[in-house]
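Novice: Predicted model follows, preceded by the sequence.
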Amino acid sequence: MNPGQIEELIRAGLPGARVAVRSEDNVHFEAVVVSPEFEGKRPLQRHQMVYRALGERMGGEIHALQLTTLTPAEAGG
């Protein structure tokens, strides 16, 4: 799995989200996800929303994912 595929999955699960994923080895990933759906949600809830979008790939094809989840206001627009 590559960063582009992960971005597509997250965007499909969180329509309207801005997503940037990077990885040096295609096993360990870092993602920044900005979505209005995160408004009023705690960090754990936000992460769970992203994990749901990725489904069973978490812990399988995606060994590790470091997440930064922000609302548009938190991201500065």
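Specialist: Nice, thanks for sending it over. On a predicted model such as this, the values are computed, not experimentally measured, just so you know.
Novice: C-alpha only now, for contacts and for neighbours.
Specialist: Will do.
Novice: At which residues are the strands of the protein located?
Specialist: Remark: strands assigned in the chain by DSSP state E are 18-22, 28-34, 64-70.
Novice: any chance of the ones you listed in TSV, with mean neighbour count too?
Specialist: Below are the strands of the chain laid out as TSV (neighbours: other CA atoms under 10 Å):
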stretch	mean neighbour count
strand 18-22	17
strand 28-34	19
strand 64-70	17
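Novice: this is the comparison structure:
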Amino acid sequence: MPMPAEDIARLIREGVPGAKVEIIDLAGDGDHYKAVVTAEAFRGMPRVRQHQLVYKALQGRMGGELHALALETRTP
């Protein structure tokens, strides 16, 4: 069962406090998303570490409930 965009955004906001999260359904199927995450917490962090922080916030759902997630991280 696909994961609703609202759940993805909520998990990311909970795992990355203060994050602004935009979820885009790339294929219109509720299974392929892009997340644009903007957070002060990313400042000074390499991009790989930023992405790891977001994936950790998803609590192991990548590859299961959440099939595909393109990720873009930014600092404000």
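Specialist: That came in fine, so what should we check first? It should be emphasised that the depicted structure is a prediction, and the values quoted were computed from it without experimental measurement.
Novice: before we move on, back to that, would a markdown table of the strands of the first structure with distance to Met1 of the first structure be doable?
Specialist: Formatted as a markdown table, these follow (distance: least, CA to CA, whole Å):
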| stretch | distance to Met1 of the first structure |
| --- | --- |
| strand 18-22 | 12 |
| strand 28-34 | 10 |
| strand 64-70 | 12 |
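Novice: looking at those strands, which is closest to Gln5 of the first structure?
Specialist: Of all the strands of the first structure, the one in closest proximity to Gln5 of the first structure, counting by CA to CA, is strand 18-22 (9.3 Å).
Novice: what residues does the closest one touch?
Specialist: 3-4, 6-7, 10-11, 29-35 (CA atoms under 8 Å, 6 or more residues apart in numbering).
Novice: mind redoing it with 7 Å?
Specialist: Residues from elsewhere that reach strand 18-22 of the first structure, judged by CA atoms under 7 Å, 6 or more residues apart in numbering: 3, 7, 29-35.
Novice: Could you do stretch 58-76 of the first structure as well?
Specialist: By CA under 7 Å, 6+ apart, stretch 58-76 of the first structure touches 1, 27-36, 38-39, 46, 51.
Novice: Now which residue in the first structure aligns to Tyr69 of the second structure?
Specialist: For residue 69 of the second structure the amino acid is Leu, not Tyr. Per TM-score structural alignment, the equivalent position to Leu69 of the second structure in the first structure is Leu65.
Novice: hang on, I meant Gly44 of the second structure
Specialist: Match for Gly44 of the second structure (TM-score structural alignment): Gly40.
Novice: same question, Val54 of the second structure
Specialist: Checking TM-score structural alignment: Val54 of the second structure goes with Val50.
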